[in-house]
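Novice: here is a sequence with its predicted model. Questions after.
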Amino acid sequence: MAAGTGERRERKPPAASGVHLAAGAAVPSATAATQDGPEHTTRPMDYDAILLSGFGGPEGQDDVLPFLRNVTRGRGIPDERLEEVAHHYRHFGGISPINEQNRRLQAALQDALGRAGLDLPVYWGNRNWAPYLDDALAQAAEDGVRTMIAIPTSAYSSYSSCRQYREDWADALEATGLGATLQIDKVRQFFSHPGFIQPFIDGVREGVAAAIRDGHDASNIEVLFSTHSIPSDDAARSGAGLFTEVDGGGYAAQHLAVAEHVIAEAAPGTSWQLVYQSRSGPPIQPWLEPDINDAIGALDLGTAVLIVPVGFVSDHMEVMWDLDVEARETAERRGLWVARTPTPGTHPDFVQALVDLVQERIFARPTSRRSNTTTIGPWFDVCRPGCCENPRLGFKPAIAGLQP
C-alpha cells in the first residue's frame, strides 16, 4: 500500500490561485483521454496509481478545533461557534472513525486491485486532515507517478460531494508545484453502481425482517433514506442542470433513484421517504427538507422506523451523531421502534465496484457496458461546465472537469 504521510500539520493547503492548462486543453491537469472534455471517455488509459480522496477527521481531542477550522476555512466562523459542533466529536473522545475506515478501504481496495491483475498503488489523501492531499501527491510524484485516477469517497453530485473535491485537488497540485507534471482524472459519481447500492439493499432486507421479528406488521414500517442536507441553491445547481424540474436538482434526483431501486429490490410496497440531516447553515438560508427528526416526529405512533444512511459511504461522525444519537433519541422519545442499516464501508461488493470504476476507464468501456442499476446514469467521467459550482464562495479553480 502507498499513502501520503509527511509531517503532521494542522492546516490544509491554501486555496489555488490558478490551475495549469495544457496547451489547447479544456480540462485542467487531465490525461490525454479527457483533455477535450467528453462526457464519457472513449480512449483506453494507462494510469500509474489511484488517489483515494477522503474528507478527513480528527484523531484526538487536540485535533478537533484545527480540523473544524480546515472544514470551514474562508467562512469566518469563530471558534466559539465551532465548539458547538466540536462536542459531537468530543463525545467520542475527539476521534472520528473516518480515517480508520479509509485505512481499511485503502487496504481492501489494494487487495482487490491485485486480485483483478491491476498493479496500481493506492495513495490516500484527505481534504481536511492528515494525511493531506498535497502530501499524498508529493509522495506519489517522488515515487514516479505521473497519471492518477481519483476516487472521492462520495457517491453523489453536489458542491460538497463532488466539486469541492475537485477544488481541493487543484489546491494540492498548486501547493506541491505539480500542476504541470501530475495529471489527475476522476471516476464517475458512483451512486448508480450496483456495488454501491447492494449494501443498502442487504441492510433494508435485514432491517425490515428484524422489525417483523419484533412484532411489527410490514404495513407499519417506514424506511427513512437519509442524506446530508445542502443549501437549496446548491442543490438546484447540481447535476449539470439536467434536473431543473426536480425539487433538489440532480442531488435529490440521484438519491431518489437509488432509494426507489433499493425499495424495489429489498422491500416492495414498504412506505419510504427521502429525508435530510446535518444542516449547518444560517436559519434564513433554505436547505433541503424534511429534516429526519421532523420526519420521525410526524410518524404515527406504533411505526417501526428503519433509517438508511443512503448518502454516506462509511460511518463517519454525521452518521454516528446525527443518526445513531439524535435521530434515535427522537424516535425513542416517541416510543417508536428504530434501527439503522450499515453504510457500504468495506463491503466486498462496494470494494469491487471501485475496481470496476477504474477498469471502465482503463479499458474505455462504452456506457452501454458500464454497470448501472438506476434510472439515472451512468454519470459523467468529466464534470460539465459550472456543474455544482458554489457562487457564494466565488469562482475557485477545479480540475477533472470543464472550465469553470
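Specialist: Cool, the structure landed. Numbers count the residues shown, from 1 in each chain.

Novice: could you use CA atoms for every contact and neighbour count after this?
Specialist: Will do.

Novice: what about the helices in the chain?
Specialist: In the chain, helices defined by DSSP state H lie at 64-71, 79-91, 98-115, 133-142, 164-176, 194-213, 232-237, 249-266, 292-297, 317-320, 328-333, 348-362, listed in chain order.

Novice: pull out the buried positions in the fourth one.
Specialist: Buried residues in helix 133-142, defined by neighbour count with 16 or more other Cα atoms under 10 Å: 133-141.

Novice: of those, just say which sits nearest to L120.
Specialist: Closest approach between the buried residues of helix 133-142 and L120, by Cα to Cα: A140, at 11.5 Å.

Novice: how close does the closest one sit to I184?
Specialist: Applying Cα to Cα, to the nearest Å, the value for A140 to I184 is 12 Å.

Novice: any idea how far A339 is from F190?
Specialist: Taking Cα to Cα as the measure, A339 and F190 are separated by 26 Å.

Novice: let's bring in a second model and compare:
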Amino acid sequence: MGSTNGYDALLVVSFGGPEGPEDVMPFLENVVRGRGVPRERLLEVEAHYQRFGGVSPINRQCRDLIAALDVGLPVYWGNRNWHPFLEDTVRRMTEDGVRKAAALVTAAYSSYSSCRQYLDDIARARAAVPGAPEIVKLRHYFDHPGFVTAMADHTRAALARLPEGERDTARLVFTAHSIPLSMARTAGPAGGAYEAQLRETAALVTERVDPERAFDLVWQSRSGPPQVPWLEPDVCDHLEALHADGVRAAVLVPIGFVSDHMEVVYDLDVEAAATADKLGMALSRAATAGTHPAFVSMVGELLAEPEPAGCAATCCPAPVRPASSRPSVPAPGGDR
C-alpha cells in the first residue's frame, strides 16, 4: 500500500456492545452514566438485547472487519462502552511503543455522537495514559466510493430478494439513527451536516443502483421524551404512509450504520418488518457495509490520504438539553 503519513498503528474505535446476557445491564449503565435515565427505561432497552441472547452484533462485526484489513500496520481496537475499553487499548498501544496512530471510527457522519464524542473519548483515554501516542482521527467517509459501493451492492442484493413482480417499483428507504433537532441543526462549522451528509450518501447510492428510482431518507431508534423534537419521519410511520400511497414494496437501506447494531436487528428486522407484514407490504433489508471488499479497501485509502486537519473545538457540539426534559438512552447498541 502507499504512504501512511507516519502512522505506526491503526486504531479502530467503536461503540461497543454486550456479548452475553449478564453484560447487558452493565453495558447500558455505562452508556447512560451521569444522565439520570430511569431504571424502567433501561429495563425496556435490556429486553431488546435479551431477545437476541444478550448479544449485540457490533463487537463480532468489529472483529470481522479487523480480520479483513490488510493495511501494513498493527491494528488495535477500543470501545466507548464495553470491552475492549478505549483506555485499556491506548495503554496497550503505549506499552507496545506506538508513537502515532490513525483512528478509524465506526461512524461515517458528522454529529456530536458520531464525531465530537469520539474525539473526547480519545482525548480522555490519552490523558489517562502517560506517554500515550498521538492519535489522529481519520476523516468522515460518508461519501467515499468504498462506502458508497458497498451500500449500492448490498441494496441491489436486497432488491433481488423481493418478489420478482415487486422489484421494479420498490421504494428505496434509507434509514439512519434519529437525533434531537438541537444536535442535528446546531450552529457552527458542522451545523446541519449530519442530515445533509446522509442525504448525499442516499443520493450517491441510488445513482449507482438506479438513477430513476424514487428514494426517501427516514429515521429510526429515537429514544427521547416526546416533548423534545427529533428528526422525523420514523421508519415505521413512513412505511404506513407509503402503503397509503399505494407503494407495495420497499427496501430498507441502513446507511446510518457501518455494521449491524441492535438498532438494525431490532428496530428494522423486528419492528419495521412487523409493520410491513401488518400492511401486507413486501420488505427487504440491505446489509450494512460490514466487510464488503470495497469498504475494507477504503480503510487503506483513508490511511494514504493527506493527514486530515483537526476538527475545530466548536465542531459538532453537544446538544442543548432542556432542564425539563427526561433523559434518554442514546444509541444503546450503535453509532450515529
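Specialist: Arrived safely, thanks for sending. Source: prediction; values computed, not measured.

Novice: what value does the TM-score take for this pair?
Specialist: Scored by TM-score structural alignment, normalised by the length of the second structure, the superposition of the two chains gives a TM-score of 0.90; 318 aligned residues with a Cα RMSD of 1.9 Å.

Novice: looking at A339 and F190 of the first structure, which is more packed in?
Specialist: Taking neighbours as other Cα atoms under 10 Å, A339 of the first structure and F190 compare with F190 leading, 26 against 20.

Novice: the alignment partner in the second structure of Q352 of the first structure: how many residues sit nearby?
Specialist: Following TM-score structural alignment, the counterpart assigned to Q352 of the first structure within the second structure is S297. Burial measure for S297 of the second structure: 17 neighbouring residues, criterion other Cα under 10 Å.

Novice: show me what contacts the residue lying closest to S297 of the second structure once chain neighbours are set aside?
Specialist: With Cα to Cα, 6 or more residues apart in numbering as the criterion, S297 of the second structure has its nearest non-adjacent residue at 6.9 Å, and that residue is G146. For G146 of the second structure, the contact set (Cα atoms under 8 Å, 6 or more residues apart in numbering) comprises 294-298.

Novice: got it, and H144 of the second structure?
Specialist: For H144 of the second structure, the contact set (Cα under 8 Å, 6+ apart) comprises M298.

Novice: against G131 of the second structure, how distant is it?
Specialist: If you measure H144 of the second structure against G131 of the second structure using Cα to Cα, the figure is 33 Å.

Novice: ok, the closest residue in space to R199 of the second structure that isn't next to it in sequence - contacts?
Specialist: Using Cα to Cα, 6+ apart and skipping the chain neighbours, the partner closest in space to R199 of the second structure is L217 (6.7 Å). With contact set as Cα under 8 Å, 6+ apart, L217 of the second structure has these partners: 173-176, 198-199, 202.

Novice: map L217 of the second structure onto the first structure.
Specialist: Following TM-score structural alignment, the counterpart assigned to L217 of the second structure within the first structure is L274.

Novice: what about the equivalent of P84 of the second structure over in the first structure, how many residues nearby?
Specialist: Pairing criterion TM-score structural alignment: the partner of P84 of the second structure within the first structure is identified as P131. For P131 of the first structure, the number of neighbouring residues by other Cα under 10 Å comes to 25.

Novice: right, and P131 of the first structure touches W124 too?
Specialist: Yes. With contact taken as Cα atoms under 8 Å, P131 of the first structure and W124 are classed as touching, separated by 7.3 Å.

Novice: and the residue lying closest to W82 of the second structure once chain neighbours are set aside, how close does it get to P254 of the second structure?
Specialist: Spatial nearest neighbour of W82 of the second structure, excluding adjacent residues (Cα to Cα, 6+ apart): G16 at 4.9 Å. From G16 of the second structure across to P254 of the second structure, the span is 19 Å (Cα to Cα).

Novice: the first structure: which residue goes with the residue nearest to S297 of the second structure?
Specialist: Residue correspondence to the first structure (TM-score structural alignment): G146 of the second structure is matched to G195.

Novice: for P226 of the second structure, same thing?
Specialist: With TM-score structural alignment defining the correspondence, P226 of the second structure maps onto P283 in the first structure.

Novice: and if you look at A108 of the second structure?
Specialist: Per TM-score structural alignment, A108 of the second structure is aligned with A155.

Novice: that match: neighbouring residues, count only.
Specialist: The local packing count at A155 of the first structure equals 22, with neighbours defined by other Cα under 10 Å.

Novice: translate P38 of the second structure into the numbering of the first structure.
Specialist: In the first structure, the residue matched to P38 of the second structure (TM-score structural alignment) is P78.

Novice: one more: G54 of the second structure?
Specialist: When the structures are aligned by TM-score structural alignment, the residue of the first structure matched to G54 of the second structure is G94.

Novice: what's near enough to touch that match?
Specialist: Applying Cα under 8 Å, 6+ apart, we find G94 of the first structure in contact with 58-64.

Novice: and what of E318 of the first structure?
Specialist: By Cα under 8 Å, 6+ apart, the contact set of E318 of the first structure is S278.

Novice: residue in the second structure matching it?
Specialist: Taking TM-score structural alignment, the alignment pairs E318 of the first structure with E263 from the second structure.

Novice: kindly report the same for V262 of the first structure.
Specialist: Checking TM-score structural alignment: V262 of the first structure goes with V205.

Novice: ok, now how distant is that match from A150 of the second structure?
Specialist: Distance of V205 of the second structure to A150 of the second structure, computed by Cα to Cα: 9 Å.

Novice: and those two? which has more neighbours close in?
Specialist: Residue environment comparison for V205 of the second structure versus A150 gives the larger neighbour count to V205, 25 against 22, counting by other Cα under 10 Å.
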